[in-house]
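Engineer: Take this sequence and fold it.
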Amino acid sequence: MSSESETTGDSAATSAVNGGTAEPEKKPRSFLRELPILILVALVLSFLLQTFVARVYLIPSESMEPTLHGCAGCTGDRIVVEKIGYRFGEPQPGDVIVFRGPDSWSQDFVSTRSSNVVIRGAQELGSLVGLVPPDENDLVKRVIATGGQTVECCDDQGRILVDGKPLDEPYVVMDFPFVPGSQACDTALKSARCFGPVTVPDGHLWVMGDNRSNSADSRYHVGDDMQGTIPLDNVIGKAVFIALPPARMGTISSPDIQGK
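Structural biologist: Got it, this is the predicted structure:
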């Protein structure tokens, strides 16, 4: 007899001597039998996290340089966007947000879904759990002004004004030229920085890319029915962290650009 059988036999004999009843040996549950349950639990947890807590998004363009890196054909930043904070408050000037582009912002958007019904269904399922990007025009910009505020550019130093006060924007590195006296908002050769004034409707935001000379933001859409602003309902969440690539990992700052 094997040692295992002997041990089992000894245990049974001991139970009989002690007047007890030997319990039947429990068979270990098969890992392969449990695997589908584990996968299902993981998918449900991923769906809940992606829907209500946070999601990772890829930066595909240069509109937020140098804060966020992205360009055609390169490895763009992957950012973590948290969704909880704005359930208890609203975006503030200086926040970097991800939002669904209104119709006038999405005219050039091309669906990434397959024309094959089966593949498209698999893509939609993958999107629910974060394995496939959502099939919508999700954009990332910085909040400059909120509902009720008036935004315009520029003062005599080329700065954006909100309710007549200049903003402090240390993250802006690339912008259109502004030369007082020769290329400003009141010269024959007008600076491309100039816009407004625009009063932001209640429940809306005025947003701009940090790369001011290469961003199709609220300025670009100022002629639409919302004057370039976006509804608060379109906001998905706040960009808080660069997760990849490893060399660029770090938090995304949201400075108080309007001061006190």
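
Engineer: From here on, just use CA atoms for contacts and neighbour counts.
Structural biologist: OK.

Engineer: so which helix or strand takes in the residue nearest the centre of the chain?
Structural biologist: Against the mean C-alpha coordinate of the chain, by C-alpha atoms, centre = their mean, the closest residue is residue 81 at 3.7 Å. With elements taken from DSSP states H and E, the one containing residue 81 is strand 78-82.

Engineer: Identify each buried residue in the longest helix seen in the chain, please.
Structural biologist: Secondary structure of the chain read by DSSP state H shows that its longest helix is helix 31-48. Buried residues in helix 31-48, counted by 16 or more other C-alpha atoms under 10 Å: 43, 46, 47.

Engineer: how much space between residue 243 and residue 231?
Structural biologist: 27 Å (C-alpha to C-alpha, to the nearest Å).

Engineer: An error on my part: the question was meant for residue 208.
Structural biologist: From residue 208 over to residue 231 the distance is 14 Å, taken as C-alpha to C-alpha.

Engineer: With distance to residue 226 as added columns, please give the buried residues of helix 31-48 in TSV.
Structural biologist: Written out in TSV, the entries for those read as follows (distance: C-alpha to C-alpha, whole Å):
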residue	distance to residue 226
43	38
46	35
47	33
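
Engineer: Which stretches in the stretch 1-150 of the chain count as helices?
Structural biologist: With DSSP state H, counting those that start in this stretch applied, the stretch 1-150 of the chain shows helices at 3-17, 31-48, 117-128, listed in chain order.

Engineer: what angle do the last one and helix 31-48 make?
Structural biologist: If I follow you right, that is helix 117-128. Direction vectors for helix 117-128 and helix 31-48, defined by axes from the mean of the first three to the mean of the last three C-alpha atoms, to 10 degrees, enclose an angle of 70 degrees.

Engineer: Next, the structure of the following sequence, for comparison with the previous one:
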Amino acid sequence: MTHENAATRSRLRRKASHRGWLVFLRDILVIVVIAVLVSFLVKTFVVRSFFIPSSSMEDTLLVKDRILVDELTPRWTGYERGDVVVFKDPGGWLPPAPQVPPRPPLVEAGEWLLALVGIAAPDSHDHLVKRVIGLPGDHVVCCNALGQITVNGSPIDESAYLKLPPGDTAASNVDFDVTVPDDAVWVLGDNRDRSQDSRFHQEQPTEGFVPLPNVVGRAFIITWPFERIGGIDGHHSVFNGVQDPE
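Structural biologist: This is a model prediction of the structure:
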């Protein structure tokens, strides 16, 4: 009887240990699923990661910088002149995507998972990043006698962020005179002579304006490389003298 009792207790201990491992694995799975779900919701509605593929925003943003974009705040506060924004191609701004050879399924699955939680940014090549110069209703003109852009008749001094070739003084080598529609923005790159921005797409259906629904959000921080981690300056003071459109 004693031997049978000992054997029974041993079986019960093994069963309890087995159940303990099952509970542990279940809890781990639940934690992973919740973490992925939270990361997905954050990426979709709050913050999203992108990398910089071109030099159009130098020296504010450099090629291969990784940035975070605030998707939530602008939905409540709107955008300001000077904001650096990421937006989906309105159509015709980017060349056709190159054909990419098939990759191993494991690599595809890994990138999909990293993109799901906001670590990878495989769609960065489908988006652009520029600085907002004109808001809905603004009258934006280039250039005045000093080579400055004017917004609603007020000149803006962009020297705080503008990158021009040596000897150039005009804020743009392309003249324009536009009034921004109610549901769009007018955007330019900081590296003005290396940026295919609103100026160069005035013959497209959106006439160079970026529809607000195409704007993902406002870029607010550089997260990589390590030595460049820091905030992204909107230089909003540049536009302090600009009056709202009538």
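
Engineer: Superposed, what's their TM-score?
Structural biologist: Taking TM-score structural alignment, normalised by the length of the second structure as the basis, the two superposed chains have a TM-score of 0.79; 221 aligned residues with a C-alpha RMSD of 2.8 Å.

Engineer: who wins for proximity to residue 64 of the first structure among the helices of the stretch 1-150 of the first structure?
Structural biologist: helix 117-128 (24.8 Å; C-alpha to C-alpha).

Engineer: average gap between the closest one and the second structure?
Structural biologist: After superposition onto the second structure, helix 117-128 of the first structure sits on average 5.7 Å from its aligned residues (mean C-alpha distance after the TM-score superposition for the first structure).

Engineer: can you pull the buried residues of that helix?
Structural biologist: By neighbour count, with 16+ other C-alpha under 10 Å as the criterion, the buried positions of helix 117-128 of the first structure are 123, 124, 126, 127, 128.

Engineer: one step back: would you list the helices of the stretch 1-150 of the first structure in a markdown table and tack on distance to residue 100 of the first structure?
Structural biologist: Formatted as a markdown table, the entries for the helices of the stretch 1-150 of the first structure read as follows, by distance: least, C-alpha to C-alpha, whole Å:
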| stretch | distance to residue 100 of the first structure |
| --- | --- |
| helix 3-17 | 64 |
| helix 31-48 | 19 |
| helix 117-128 | 15 |
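
Engineer: and residue 68 of the first structure, which of those is closest to it?
Structural biologist: helix 117-128 (23.3 Å).

Engineer: Mind telling me what residue 178 of the second structure corresponds to in the first structure?
Structural biologist: For residue 178 of the second structure, the aligned position in the first structure is residue 198, judged by TM-score structural alignment.

Engineer: Moving C-terminal from the strand or helix carrying its match, which element do we reach first?
Structural biologist: Assignment of secondary structure by DSSP H and E places residue 198 of the first structure within strand 195-199. The helix or strand immediately downstream of strand 195-199 of the first structure is strand 204-208, counting by DSSP H and E.

Engineer: Residues contacting that following strand, please?
Structural biologist: 141-147, 200, 215, 217-219, 228-232 (C-alpha atoms under 8 Å, 6 or more residues apart in numbering).

Engineer: do the same with stretch 121-128 of the first structure
Structural biologist: When contacts are taken as C-alpha under 8 Å, 6+ apart, the neighbours of stretch 121-128 of the first structure outside the stretch itself are 47, 50, 51, 113, 132, 133, 134.

Engineer: just the buried members of these?
Structural biologist: 47, 50, 51, 113, 133, 134.

Engineer: ok, the first one touching residue 129?
Structural biologist: I take that to be residue 47 of the first structure. Yes. Counting by C-alpha atoms under 8 Å, residue 47 of the first structure does reach residue 129; the two are 4.5 Å apart.
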